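*Asks:* Let's see this in three dimensions:
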Amino acid sequence: MQVRATINDVANQAGVSIKTVSRVMNNEPSVSKTTQEKVLKVVKALNYQPNAAARNLAGTKSYAVAFIYDNPNAYYIIDMQNGLLSACNEQGFELLIHPCNAKSHDINAELTEMVKRSRVAGLVLTPPFSEMPSVIETLEKLDVKFVRILSGSGQSDGRSPCIFIDDREAAFAITEHLIASGHQTIGFLCGDKGHNSSQERLMGYKAALKKHGIRIDRSLILAGEYSFESGVNGAKKLLSKEQRPTAIFASNDEMAAGALFAARLMDIDIPSQLAITGFEDSPFSRQTWPKLTTAQQPTSTIARSAAELLIQATRNQSTENNFTIFTPELIVRQSTQAE
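*Replies:* Model (predicted):
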């Protein structure tokens, strides 16, 4: 069994103090480039990996990142965790997973207790927490670093590093694809009211209709939630109309899968009688038949970028930009285009 190298081993072989090794591993600017290169060479030779948990217990500085979420989509959560973990592992940080109920009346007290108890270096916030002013104010009072993942095109308020998802542009592209395929009557199934992505995707849909001179029919726009059941119920309502739509744009893939299920129950063929699109390119979009046209959202990459921004912030490392923008890419599949 191979004995794991310790910080003492690195310090002895590099001829420096343990404190210097620690500073190098933390990317602190006070270490000269020559010393840094010498220490990192030994680190690589010994395959030394800092124990983040031990570091958290041993000192005042934390080496843990917390992932805060309230999202029923297991695929999204797993992709987020994988992306966060990849960055944390490379940087010697631990990842704390903390699901919460965003509608809880004591959510701010819960987050305050978690931050103090776990001594996290920072938090990655996903919607709806990233969009809740009370949560942002609570974290600012705690003087803890955080990164927000937000729906938008980059209008940062400067309160934290941000990852923006340009849902509006992607929704515009999806709607234009449906229009280019000959559809004029396009139903829209909205996601959760509490998520800004729902509004951004709806605005992209409306903008495409307006550009092509198509009247916005409010009876074709239904409120809903990011769930399979909501997709089923919404599609049934749209498809029961006397003049039913020839296409349905569901705000995520889970809803789109529900819409497809409802169409099947009503003996409506996809795509010859009805085109259906989703959003996000989750496994739902590839597990249905026909497979769903969607907007590919690189969730793991987004999460990794969020963790990298957060770790830079905890180390007080300056960057040219404290935000990154991702625009989901249109993926055309059989649910809108016959083979």
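
*Asks:* switch to C-alpha atoms for all contacts and neighbour counts from now on
*Replies:* Noted.

*Asks:* Spit out the contact partners of L125.
*Replies:* L125 sits next to F67, I68, Y69, F146, V147, R148, I149 when contact means C-alpha atoms under 8 Å, 6 or more residues apart in numbering.

*Asks:* isn't the third one right up against F129?
*Replies:* Which is Y69. Yes. Between Y69 and F129 there is a contact at 7.1 Å, judged by C-alpha atoms under 8 Å.

*Asks:* Show me which of the two is the more surrounded one.
*Replies:* The residue with more neighbours, out of Y69 and F129, is F129; 25 against 21, by other C-alpha atoms under 10 Å.

*Asks:* need the helices for this protein, in chain order.
*Replies:* 7-14, 18-25, 33-46, 52-58, 74-91, 107-118, 133-142, 167-180, 196-211, 228-239, 253-265, 283-287, 299-314 (DSSP state H).

*Asks:* Could you check the angle the last one makes with helix 74-91?
*Replies:* Think helix 299-314. Following axes from the mean of the first three to the mean of the last three C-alpha atoms, to 10 degrees, one obtains 40 degrees for the angle between helix 299-314 and helix 74-91.

*Asks:* Pull out the buried residues from helix 299-314.
*Replies:* 299-314 (16 or more other C-alpha atoms under 10 Å).

*Asks:* got it, and the second one?
*Replies:* Of the residues in helix 18-25, those buried under the neighbour-count criterion (16+ other C-alpha under 10 Å) are I18, T20, V21, S22, V24, M25.

*Asks:* what's the closest of these to D167?
*Replies:* M25 (37.4 Å; C-alpha to C-alpha).

*Asks:* Name all residues that make contact with the closest one.
*Replies:* M25 touches nothing, counting by C-alpha under 8 Å, 6+ apart.

*Asks:* Quickly note the distance from the residue lying closest to T126 once chain neighbours are set aside to S156.
*Replies:* The shortest distance from T126 to any non-neighbouring residue, by C-alpha to C-alpha, 6 or more residues apart in numbering, is to I149 (5.2 Å). As judged by C-alpha to C-alpha, to the nearest Å, I149 and S156 stand 11 Å apart.

*Asks:* More neighbours: which of the two?
*Replies:* Between I149 and S156, counted using other C-alpha under 10 Å, the more crowded position is I149 (25 against 15).

*Asks:* Does the more buried one touch I163 like I think?
*Replies:* Yes. Assessed by C-alpha under 8 Å, I149 is found in contact with I163 at 4.7 Å.

*Asks:* And this one, please, so the two structures can be compared:
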Amino acid sequence: MAATIKSVAEMAGVSIKTVSRVINKEGTVKPDTLKRVEDAIAALKYTPNKAARDLASKGTSVLGYVYDNPNAYYIIDMQKGILDVCRKNNFELLIHPCDASSKNIAKELVEMVDAAQLAGLILSPPLSEMPLVLSELDANNINYVRILSGDGIVDSALPYVLVNDFKAAYDITTHLIKQGHQHIAFIAGEESHKSTTERFNGYKAALNEAGITLDESLIIKGTYSFETGVKSAETLLGMSSHPTAVFACNDEIAAGTLFGARMKGIDVPNDLAIAGFENSPFSRQTFPPLTTASQPTNEIAQHATSSLIQFLRAKKAKSTADNLNHTFVPELVVRASTEKA
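*Replies:* Down below sits the predicted model:
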């Protein structure tokens, strides 16, 4: 059986992409790695496929979007935004759902990039925030753009897009305080998402500024799901002195909280104010509609994809692309779920 680029990679103990770099004489491979690959090619008598080599030398025009997120609305908006930019720039898109908790997730992504010959990856949380994944991608010289929760400057040579969850959460909590609420609960999403931490910190900062002591009993751990909201409502409303307001980490949790509250005969917003985050369809399809923070997911996806494509083109031209990074601040949207009659 004729040797393949995969068998060369396995013998040399490197990725397929590294073998491809050696074959195409890109000059970006370390000397010891170069020797291992060349020795494997000689030992296996491997002859590169000319058509494939020619294609690789021209550069691919396929991007990959990898994600692990149960929020269908978020994923749909991300895909629409990415596809819009890809089509305008004659790029194709490979969509790859995955399990970020898998111990082999980094290897899985590297192998996918190699097998599909992807030009780069678009990473959203939590994958964009996992050091082990990023270090493996860097070790294999894989290009990517990250969508991150935070504000300021990120120490990275690769492009990124920030979402200032802290400021938006601060604004939501401040709104609830201005409505007269002192006992405000916080329902969290997964701790693996930095957005959960940033939103919690924004919540705490608003309480602190208003002189309100943080009540740990009002902090509920959960996931970004409707079920978390339903269960949290039961827990919070079962307290002898339950909160008068809830800030849920996303609209899906908030909608579940609203459902749970109504099942117990609680009037929203007169007995309990509820706010969410993201401005997804969940926030507009409930009754009453939910106060939230409008996160422009589609626009975020477009900017991330555009930045990656600009970066790839500049890299190929051996030039520098400017203004690739951007920060979005979700804006407060006040609706009936927090305004008393």
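
*Asks:* now what about the TM-score between them?
*Replies:* These two chains, once laid on top of each other, score a TM-score of 0.82 by TM-score structural alignment, normalised by the length of the first structure; 286 aligned residues with a C-alpha RMSD of 1.6 Å.

*Asks:* related to what we said a few turns ago, overlap in contacts of I149 and S156 of the first structure?
*Replies:* Each of C162 lies in contact with both I149 of the first structure and S156 under the rule C-alpha under 8 Å, 6+ apart.

*Asks:* Give me the common contacts of I149 and I163 of the first structure.
*Replies:* What both I149 of the first structure and I163 touch, as defined by C-alpha under 8 Å, 6+ apart, is the set A306.

*Asks:* any idea how far A100 of the second structure is from the equivalent of M132 of the first structure over in the second structure?
*Replies:* Counting by TM-score structural alignment, M132 of the first structure lines up with M130 in the second structure. From M130 of the second structure across to A100 of the second structure, the span is 9 Å (C-alpha to C-alpha).

*Asks:* who's more crowded, those two?
*Replies:* Remark: of M130 of the second structure and A100, A100 carries more neighbours, 19 against 14, as counted by other C-alpha under 10 Å.

*Asks:* quick one: contacts for that one?
*Replies:* Taking C-alpha under 8 Å, 6+ apart, we find A100 of the second structure in contact with Y67, D68, P126, L127.

*Asks:* now for Y73 of the second structure: what does it line up with in the first structure?
*Replies:* For Y73 of the second structure, the residue aligned by TM-score structural alignment is Y75.

*Asks:* ugh, typo on my part, it should be S306 of the second structure
*Replies:* Using TM-score structural alignment as the criterion, S306 of the second structure maps onto E308 of the first structure.

*Asks:* Excluding residues flanking it in the chain, which one is nearest its match?
*Replies:* A87 (6.2 Å).

*Asks:* quick one: what's aligned to the one you found in the second structure?
*Replies:* With TM-score structural alignment as the criterion, A87 of the first structure pairs with V85.

*Asks:* isn't that match right next to L308, touching?
*Replies:* No. The pair V85 of the second structure / L308 is not scored as a contact, 10.5 Å apart, by C-alpha under 8 Å.

*Asks:* so how far is I23 of the second structure from the aligned partner of S151 of the first structure in the second structure?
*Replies:* Under the alignment by TM-score structural alignment, S151 of the first structure pairs with S149 in the second structure. Taking C-alpha to C-alpha as the measure, S149 of the second structure falls 39 Å from I23 of the second structure.

*Asks:* What of K194 of the second structure?
*Replies:* Remark: distance between K194 of the second structure and I23 of the second structure (C-alpha to C-alpha) = 40 Å.

*Asks:* what does F287 of the second structure give?
*Replies:* For F287 of the second structure, the distance to I23 of the second structure (C-alpha to C-alpha) stands at 61 Å.

*Asks:* ditto for K80 of the second structure
*Replies:* Going from K80 of the second structure to I23 of the second structure by C-alpha to C-alpha gives 36 Å.

*Asks:* Give the burial count for the counterpart of S195 of the second structure in the first structure, as a bare number.
*Replies:* Under the alignment (TM-score structural alignment), S195 of the second structure maps onto S197 of the first structure. Per other C-alpha under 10 Å, the neighbour tally for S197 of the first structure reads 23.

*Asks:* same deal with P128 of the first structure?
*Replies:* Each residue near P128 of the first structure was counted by other C-alpha under 10 Å, and the total is 23.

*Asks:* Spell out which residues sit in contact with the closest residue to it other than its chain neighbours, please.
*Replies:* Excluding its sequence neighbours, the residue lying closest to P128 of the first structure (C-alpha to C-alpha, 6+ apart) is H195, at 5.5 Å. If you count contacts by C-alpha under 8 Å, 6+ apart, H195 of the first structure has them with P127, P128, E131.

*Asks:* which one of those residues sits closest to P283 of the first structure?
*Replies:* When the contacts of H195 of the first structure are compared against P283 of the first structure (criterion: C-alpha to C-alpha), the nearest one is P127, at 20.4 Å.

*Asks:* Look up how far I136 of the first structure lies from the closest one.
*Replies:* Distance, P127 of the first structure to I136 of the first structure, using C-alpha to C-alpha: 12 Å.

*Asks:* Mind jotting down where the strands sit in the stretch 1-150 of the second structure?
*Replies:* For the stretch 1-150 of the second structure, applying DSSP state E, counting those that start in this stretch gives strands covering 62-67, 92-97, 120-123, 144-149.

*Asks:* what about the third one, how far off from the first structure?
*Replies:* Pointing back at strand 120-123 of the second structure there. Taking mean C-alpha distance after the TM-score superposition for the first structure, the mean distance separating strand 120-123 of the second structure from the aligned residues in the first structure is 0.4 Å.

*Asks:* Now find how far off-centre that strand is within its chain.
*Replies:* Centroid separation between strand 120-123 of the second structure and its chain, computed with C-alpha atoms, centre = their mean, to the nearest Å, is 11 Å.
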